[in-house]
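Q: structure of the sequence below:
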Amino acid sequence: MEGRLRSLADIREGMRLFGVLADQPVTAVSFSAMGEDDGILTYVSASGDSEQRIVSADDLPDLLVLDDRKSGPRFDADPVGFRLAAEALRIKYATAYDPMAAVYSSNIDPLPHQIRAVYEDLLPRVPLRFLLADDPGAGKTVMAGLYIKEMMMRSAAERVIVVCPGSLAEQWRDELRDKFDLDFEVFENWMVDQARDGNPFREHDCLIVRMDQLARNDEYRGMLADVSWDIAVVDEAHRMSAHYLNIFGEREVTKRFRMGEILAATSENLLLMTATPHAGKEADFQLFMSLLDPDRFSGVYKPKRHARTDLKGLMRRMVKEDLLTFDGKPLFPERRAMTVPYELSDAEALLYEHVTEYVRHGMNQAEKVMSQDGRRASSIGFALTILQRRLASSPEAIYQSLRRRRDRLADTLRELDSDPQQAARILAGPERAAMTWDVFDEQWDESDEHAQLQLELDMDEIVDSATAARTRAELETEISELDILVEEAKQVRDSGKDTKWVQLAGILQRNILDYGTAPEGHKLIVFTEHRDTLEYLADNIRSLLGRQEAAVTIHGGMGRAERKAVQERFVHDPDARILVATDAAGEGLNLQRADLMVNYDLPWNPNRIEQRFGRIHRIGQTRVCCLWNLVATNTREGDVYKTLLDKIATIDKAYQGRLFNVLGDTKAFGERSLGDLIQEAIRYGDDPMVQARARHVVDATVGRDAQRLLEERALHPEQYTTVNVDEVRRLMEHSRERKLQPGYIAAFFTAAFRKLGGHISPLPHGRWRINRVPSSLVRVGERLNRNRPLSRAYECVTFDTANIDMGPGTQVALLIAPGSPLLDALIELVLERYGNTLEHGTVFVDRTDTQPDGPELMTAAEQTIIDDHGTVLSRHFDYLTIGQDTQPRFSPAPPYLDYSKPVEQEQPAIERILAHDWLGQDYTAAVQQYAYVQGAKPRMAEIKARLDTDREHELDQVEQRLGSEIEFWWSQYNQRVDNERNGKHGRKPASPAAAMKRAKDMEERLTHRREELSRPVRVSAKPATIRGTALVIPSRLLEDASDRRQEEASKAAVHAVDTREVDRRAVALVMAAEEALGRIPEEMPHNNKGYDIRSTGPGGITYFIEVKGRIDLPGADTFHITANEVAFAQSQGDRHRLALVKVSPDGSEHDQVRYVTHAFDGKVLDQATVAYEQDLATYWKRGTPPM
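A: Okay, the predicted model is just below:
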């Protein structure tokens, strides 16, 4: 019998209980008491999974014993509660119903290559081992976020770690939160102290970790190795580098690579991301790839022995040139880079020579210090390098730098005079780690904004104080030299004759002073490397343009919030035309509102040119992007850089601009950095041979890298894939019909929220205000996620991603979508309150024009496909209907939304129908068979075919590589044996014993992988789980059988014939209109829920059309729409058409049709109302000819 338990001791084997799980009943297997009030319940869920949980006496009020004497539903539940619970269940398992639920519930506008990456390259691979290597700016963060969200919504991931460079940690957190509503924490050192068991990685499920913070800390790496992750994502993964020392496989690995090995061993799914996977050394690249599959990349790569490595299934690389929009147009617009050469004025040139001579002399002195104090010598060299760079930046920058250095060294002299006994210590300066420009660059990339600010302060400290002077006399001499240089720099600055500024002013006058000449004025970014130059340029630009608001600045000394505010102003304020920024500010900025850029200071790392240009030449940019590089040709560094830029321009012209990033990841020019070449030119630039060597190295390197880039694409075509836009569009269009956001989500949320005591009211533009969140909902939210408690009220929420941000000056709305805490809590509470209605079943009345001839059962069925390890490969949620004499059939939309609650006078007729014998039959087997044959079985065949192909390819690659390694090590063994016989003894790694061990290890690995990959792929389907059943009765069967009712029914039958004729002509007219528009229309079955015609355009775009035909006579002035039609229309947005047809009594040639787009956007659905009467004239007026 059904009822409540008096105590936990009453639980018996086989007892069916509701309340253990929120959304389905369970069958008790056993109960083991743990004291008087607690115990362990072992049970089997409705889906067949065996689980355990601890239950206590506090759970008794929620546990319901189900009646076992009557199998199947009893149809006695409240229809409104059933409808709410059914919708809650559908949304909870959104990914089983809507295959792209994460796309539509995220604040993104995905592109074809991103959809393909997530839904074709990543999600189907279980477990995932993949390298995503698309070009910079392709949106890899979006792909990773979409993958993570989809996996979480599919309940395939709970614990996720993201490892990234320190400077990108906050950006990752912001993007995951703002675009995907994923709540990640950035790992901080204090988390270790607060961890209850000492391991913060175990206590935090969603973490972002700075790469070097983790890699360089042995304790943290040990903690990481002690936990497991469902997903690990590594950004800028190429930094996890290593290389082989010899052919015997001895490796030199970085701590980052060690960290990568730990992540590979402890994560179920591993996603590596980098735009620069291959630095030109195939052996190092393959060692990096061994993080994904140690067997496919076993041993040192040997070109003559190893076949070309096939990276299919492990890596994807798409270059900017090949990325397209859904319209098939290039995603990235044309870009033009121009060199602006200029010569320093006589005064500037003289200052340049004098400062350069000072730097040269200091460098020579530093070399003398090197043997005694390498740390100090490095600091001196670093300081002088910065001085030289500031000299090239602006008169203001070099004047201020020289002045500060002079003043600081004067302070040092006074300190020396006050304590001459400490001369050596004072001249050496404070204890600090050795600093070079490369070290500074690396530390910068790994630092957050606070650490970057400290690095800038440390740099200024070194520039101001590091000196090669070893005595008081030498220090005094240096200060005297600086006095002269400071005065000279001041004169140049005060003269107002700045040749470099003149070049920038010309660019501004030609491109920015365009008032009234362009519909949207150009915006320009000026990049400089120095704060003094930044302020100097901002003042000059404001004076030139005559408006203080014309120029804004972002630099490393600003906090994150302040930077963000300036960015927003630059993007949205039409008066803010120029942004002057340092590279510090350039990190993470998306500034595609600007289309012009000037490199006022050229970086010594050439990759930064591409990184800077990527700030504007990125997704969302629609204009041609122009870049000007300012180069002083009569300087030594300018000469080297002009050679580089000219070579890039030549290659760019040769390839018609199709090689966007000619340099790739090149930092080395003949094993030396560009900075090294520039410094050599500065120190020895008077030597013609040095000048010629620098030009030759740059020329050869750039040409080599361009050729390597092309050869790489030819050698590995499987990496450099292109996207078939039509295929991706078909994939998305196929999923659109099951889209839940925003219509169905909004309808459920507003109805359920109000039902549970919440208060929500509409605002303009599809937004809502939540004035009160019920306490019961807050408590559920806290239970589900303590880290994100629900608010008691929300000022602005929306269900449509298009309404999140309505522009400057408006409140940013919170998106309510699957996965958001507020919706998750509401779903859980609805299932707790009304979940048992799904088990009981209910009765609906079908009052639509398309009602069937007899009663039908409607079921919600969940289908799950698993592999032989029990891993879920596919989960699907469908609605089926079955009648007494009809076969089951699928319904694309939930039918119950259009069905009504019975009224009191219908109850006697309903009771008579409920007494029919056929309702006592068990239709579960028939539903399960149909769901399997028509749903799961074809999907199983598709999945198995893909897995078979992948396994065969993987086995082939493993056998080739390990077989080659086995052959190599046995040959080494034989060779070493012969050598020993002849008295030749090699070192231990190549001894016969070592070679034999390696060969046998390889044979063991090959045997293991063969066994693993040769086993037949076993894919099976669980029997469909019935998640709710309702009896649907046509309203005509509930009418009074008196003569009056029979007469009305007879009239209704005649009317029905007329209605069918009107409907037929209306649909025919719309079908003809669609064909005239060049689309291919397909009429849906008469009882299809949500729409009547699906029409496909030439580009594969699908439109959904709801047809409403009315006879063009007086009195036919309204039409009816159902809740399903409204919610479906709201979810389809621009793709939905309401087709209104006036059917003329004078013949079909007089019929008229008008289309209404966004017909029901403003309509708020009420869960108790299933149909709405609308005024035909109002909608007809809104309509247009077919479009």
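Q: from here on, just use CA atoms for contacts and neighbour counts.
A: OK.
Q: and the gap between residue 1110 and residue 1156?
A: 15 Å (C-alpha to C-alpha, to the nearest Å).
Q: ranges for the helices of the stretch 801-950 of the chain?
A: Remark: helices assigned in the stretch 801-950 of the chain by DSSP state H, counting those that start in this stretch are 821-834, 836-840, 907-914, 924-931, 937-981.
Q: burial-wise, tell me which of those comes out on top.
A: Most buried of the helices of the stretch 801-950 of the chain by mean neighbour count (mean count of other C-alpha atoms under 10 Å) is helix 836-840; its value is a mean of 25.
Q: any chance of CSV for the helices of the stretch 801-950 of the chain, columns distance to residue 236?
A: CSV is the format used below for the helices of the stretch 801-950 of the chain (distance: least, C-alpha to C-alpha, whole Å):
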stretch, distance to residue 236
helix 821-834, 31
helix 836-840, 48
helix 907-914, 64
helix 924-931, 45
helix 937-981, 26
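Q: out of the ones you listed, the one nearest residue 1044 is which?
A: helix 907-914 (17.5 Å; C-alpha to C-alpha).
Q: that closest one: how far from the chain's middle?
A: 54 Å (C-alpha atoms, centre = their mean, to the nearest Å).
Q: next, the structure of the following sequence, for comparison with the previous one:
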Amino acid sequence: MSGPEGSTSRMITDFQAKFLAHELTKRCAPDSSERLTGAVAGAQVDLNPHQVEAALFAFASPLSKGALLADEVGLGKTIEAGLVISQRWAERKRRILVIAPSNLRKQWHQELNEKFLLPGVILESKSYNQSIRDGLFQPFEVENAIVICSYQFARSKASDVHRVPWDLIVIDEAHRLRNVYKPSNVIANTLKNALAQKNKILLTATPLQNSLLELYGLVSFIDEHAFGDVKSFRDQFANPGDKRGFEALKQRLKPICHRTLRRQVTAYIPYTRRLPLVEEFTPADGEDRLYQLVSDYLQRDNLQALPPGQRSLMTLVLRKLLASSTFAIAGALNSISKRLTAKLAAHAVATPLEELSEDFEALDATADEWPEDVSEEPLTGADRKAIEAEIADLESFAKLATSIEHNAKGKALLKALDVAFAKARELGGAEKAIIFTESRRTQEYLQRILSSSPYAGGVVLFNGTNTDPLSREVYARWIERHAGSDRVTGSRTADMRSALVDYFRDEGQIMIATEAGAEGINLQFCSLVVNYDLPWNPQRVEQRIGRCHRYGQKHDVVVVNFINRKNEADQRVYQLLSEKFRLFEGVFGASDEVLGAIESGVDFEKRIAGIYQECRQPEQIRAAFDQLQLELSLEIDSAMSQTRQKLLEKFDDEVREKLRVRDEDAKVHLDRYEQCLMRLTRHELDGQATFHNSSSFTLPARPRWANGAAIPPGLYELPRRSGEAHTYRLNHPLGEAVVARAKARELTPAEVHFDYANHPGKISILEPFVGKAGWLVATLMTVEALDEAEDHILLSGITDEGHLLTREICDRLMTIHGTRRQDVTPNPDAVGRIEKSSSEAQALIRRGVSERNARFFEAEADKLDGWADDLKVGLEREIKEIDRLIKEARRAATTALTLEEKLAGQKQIKTLEATRNQKRRSLFDAQDQIDRQRAELIAQIESKLEQKVEDAPLFTIRWQLR
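A: Below is the predicted model of the structure:
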């Protein structure tokens, strides 16, 4: 039976339930602020108004080919895209692809799952090949799951990607595509062709770095008709000093580019600072000797252990392990030595990269963006001798590494933790630290160090497998505690991650995490980040710190780094990351300008790896880093930064006011939506569930009428509550079953008594009708146009005295608790007047839809006019250029002194005139062709403008208000 508040659920009628069910599932107009309410209500995250604003911008016009969402770093572009994805999902448009850098794939998967409760699948070589083996020959066509893949993988499977009729494509870190206008950018051009004509959302904080042509590239990636060709764009817009052209460009970008700045949202997002701490250490002689020996080995011209096609990547990995700890490099050296020994004996061997992947967990993500040839040549006699010599060297290096029992950096860690925890206490934060390392063996070493320190009791490991005893114990306890709730996903990997994070938050003090293991986790409760190993990729460093320094962090975040006093290159890497990228201090971390300048952190990482590999002397190292720093300074162009500001940013006051209104609208719609869902659920589950308050209930068993739907019993809560229950929302199987039942119910006309006397609160608009009666009719009107459908639930009423009720009065009447009485026969006169009123309301809706679609059409036609004019301008400028050359040639011929020069000049003039005449004929033909293309595109849009209207009666009631 229902609980204390449950009795009220019997007080709404089947008529009201049907009305609520249709209200909750109605499709809204594309520019309506109500459109995203379902997606917002179902999200397990507190949304900020700028995120709702950005998502609505992406839906602004049904004719749009997509949008460029360019909010500054840290404002939650993933959340904005998640809202768009959620809405598409709710509309049953579920062919959705997310393309992201390989190191962000797991984060996307987790964010969609945890924040939007949406299923996703990461597609890469292993899972793709498995699908093929399982007989699924179109692995990208995944049913009821969002496909997530890397840039490299999407490019390598471009033909597969192209075949799928995607409903939506989201591309993260899209600045990688900004040079798509250059034919040499193979990845960007391959993806552009594969994704042509599909609706796309591009996410980047840096859409414009060095040239306005980059902006042209990104926009053309979304919509090839936004501008003409690159030549006409360059002619018209590439000079920021041309004020008229600049303003024209700004208007052309307005419908497709959206940008919000961090300073504009401080009313909603409190920011904390980053505070850097540096711990210097001096390696012992043995460690230093090992470093020099292995480094010299890696710099040899020919190495049998490193196949030429994989050498640069393997060298990078081995240098990372060498810098991490003697334990990490010892394991790697032994693996390589054993592999070479097996190769000599002609035994089957794993590839060198496979051997390293178990220890260096980030290898798969790194290798994905370091495409190299993995083939090996057959052995010769000379090779055998070289291998034997190399094995001897490797074994001696490994023996030295194994003999070293303590690392200076490991000892420095204990000192650094004491200092950092003291700082955390001073700042009011919890005494918790996340320690990042790039090596599994180093992780084990750090666990050993800490186990004999004052911090022994609260250490937890986090890596790609989590098979250690504590992890298994934590996982088992977590599964037992959350059994029967939506926290348990059924995926051991996902649930293990959640279990370890919860343990770290509630019981642990120190988490030691590998790079790959920690992708996608959120640790706002921790405010101390320790980079035991410092990646060379600035984007990876930012990602690490961003695990803690993110929305929801209440304290300043302390970031600890280690500097090797004996290593010039390590010192310069830290200097670059600290001073040039400003990763470790300030309020926001790395700026858009700096992170955007490098385009891809992997490319930057390769530059660093090259310096380590090629430079032997300290002065060579210094010179190479000086050159890299100089190049970086040139790329961070302040003039272009100002151009971007003027072009893409709106006035702060204008944005803040818009966000304030959006915040108020979203809260009103969300509150009403959740109330409607719970009122409907109370009614449909009356007698089958116990309702505890306005946002939770317990379901003891699957409803008898659920028709086999997968509905587990237990506690249910609306999103953003405790998280210990099933998250109740409209697209939950129970929510879908509740709505379907209410909508499908056949309702004969009946008398309904509305009990205003016992209604909590006063509704002034209804008070004149207390004691009166009349008729009310509900109709569902659906309008289809421009490939979009929108629903309108029309309520029309009349009193027995003949007064027509406004829509607002009818709406408020449906909120009053009611009781169904006997069936009735509708009064023809009253119903006739109601139908006339309803027809007038429908006509107004149709007119509104027509006017709105006319605006969309006009905007699209203006865009196509601009595209056609761009192309024509480009052609006309070619002729003007030839005219200029002809004039110069005539002047030269007039001033020529000899007959031969005059004749040569005339000949040149004739050639130029012939070229001009040919160009003119081509111009007329090309202009005609452009006009034909424009007309065809307009005709395609016009064919979609025609409205298709359907009416479906919902119910008729005889009402009395008491």
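Q: please state their TM-score.
A: The TM-score (TM-score structural alignment, normalised by the length of the second structure) is 0.77; 873 aligned residues with a C-alpha RMSD of 5.1 Å.
Q: picking up where we left off before, between the helices of the stretch 801-950 of the first structure, which one is nearest to residue 264 of the first structure?
A: Closest to residue 264 of the first structure of the helices of the stretch 801-950 of the first structure is helix 937-981 (C-alpha to C-alpha; 17.9 Å).
Q: can you give me the neighbour number for residue 758 of the second structure?
A: For residue 758 of the second structure, the count of nearby residues is 10 (other C-alpha atoms under 10 Å).
Q: gap between it and residue 881 of the second structure?
A: Using C-alpha to C-alpha, we find residue 758 of the second structure at a distance of 83 Å from residue 881 of the second structure.
Q: please apply the same query to residue 821 of the second structure.
A: 85 Å.
Q: which of the helices of the stretch 801-950 of the first structure sits closest to residue 1174 of the first structure?
A: It's helix 907-914; of the helices of the stretch 801-950 of the first structure, that one is closest to residue 1174 of the first structure (C-alpha to C-alpha) at 29.6 Å.
Q: what do we get in the second structure for residue 579 of the first structure?
A: Aligning on TM-score structural alignment places residue 579 of the first structure opposite residue 511 in the second structure.
Q: which element follows the strand or helix carrying its match toward the C-terminus?
A: Assigned by DSSP states H and E, residue 511 of the second structure belongs to strand 510-514. The helix or strand immediately downstream of strand 510-514 of the second structure is strand 528-531, counting by DSSP H and E.
Q: and that following strand, what does it pack against?
A: Under the contact criterion of 3 or more C-alpha pairs under 8 Å, 6 or more residues apart in numbering; DSSP states H and E, strand 528-531 of the second structure touches helix 408-427, strand 433-437, strand 557-564.
Q: where does that strand end up in the first structure?
A: Going by TM-score structural alignment: strand 528-531 of the second structure matches residues 596-599.
Q: how far does that stretch sit from its chain's centre?
A: For stretch 596-599 of the first structure, the distance to the chain centre is 29 Å (C-alpha atoms, centre = their mean).
Q: just checking, what packs against the strand holding residue 511 of the second structure?
A: Counting by 3+ C-alpha pairs under 8 Å, 6+ apart, strand 510-514 of the second structure packs on strand 433-437, helix 440-451, strand 459-462.
Q: ranking these by burial, who's on top?
A: By mean count of other C-alpha under 10 Å, these have strand 433-437 as the most buried, with a mean of 27.
Q: ok and it relative to strand 557-564, angle-wise?
A: 40 degrees (axes from the mean of the first three to the mean of the last three C-alpha atoms, to 10 degrees).
Q: how close does strand 433-437 of the second structure sit to the first structure?
A: With mean C-alpha distance after the TM-score superposition for the first structure, strand 433-437 of the second structure departs from the first structure by a mean of 1.7 Å once superposed.
Q: let me see the contact set for residue 995 of the first structure.
A: Going by C-alpha atoms under 8 Å, 6 or more residues apart in numbering, residue 995 of the first structure touches 969, 970, 972, 973, 989.
Q: go on, residue 102 of the first structure?
A: 95, 146, 149, 150, 153, 818.
Q: next: residue 447 of the first structure.
A: Counting by C-alpha under 8 Å, 6+ apart, residue 447 of the first structure touches 165, 166, 167.
Q: ok, these vs residue 193 of the first structure, which is closest?
A: Closest to residue 193 of the first structure, out of all of those and judged by C-alpha to C-alpha, is residue 166, at 20.8 Å.
Q: my guess is that closest one contacts residue 210. True?
A: Yes. Contact criterion C-alpha atoms under 8 Å: residue 166 of the first structure and residue 210 qualify, at 4.4 Å.
Q: overlap of the contact sets of the two?
A: Shared contacts of residue 166 of the first structure and residue 210 (C-alpha under 8 Å, 6+ apart): residue 446.
Q: compared with the first structure, how much does whichever strand or helix holds residue 296 of the second structure deviate?
A: Using DSSP H and E, residue 296 of the second structure maps to helix 285-298. Superposing on the first structure and averaging over aligned pairs (mean C-alpha distance after the TM-score superposition for the first structure), helix 285-298 of the second structure comes out at 3.2 Å.
Q: next helix or strand past that helix?
A: Downstream of helix 285-298 of the second structure (by DSSP H and E), the next one is helix 311-324.
Q: which residues touch the following helix or strand past that following helix?
A: Using DSSP H and E, the helix or strand that follows helix 311-324 of the second structure in sequence is helix 326-344. Here helix 326-344 of the second structure makes contact (C-alpha under 8 Å, 6+ apart) with 287, 304-305, 318, 321-322, 348-350, 352, 355-356, 359, 384, 387, 391, 394-395, 397-399, 401-402, 404, 407, 439-442, 445.
Q: and these, which are buried?
A: 287, 304-305, 318, 321-322, 352, 355-356, 359, 387, 391, 394-395, 397-398, 401, 407, 439-442, 445 (16 or more other C-alpha atoms under 10 Å).
Q: about what we covered before: now the helix holding residue 296 of the second structure: buried residues?
A: The neighbour-count check on helix 285-298 of the second structure (16+ other C-alpha under 10 Å) flags 287, 290, 291, 294, 295, 297, 298 as buried.
Q: I'd like those as a markdown table, with distance to residue 952 of the second structure appended.
A: What follows is these, written out as a markdown table (distance: C-alpha to C-alpha, whole Å):
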| residue | distance to residue 952 of the second structure |
| --- | --- |
| 287 | 80 |
| 290 | 80 |
| 291 | 78 |
| 294 | 78 |
| 295 | 77 |
| 297 | 79 |
| 298 | 75 |
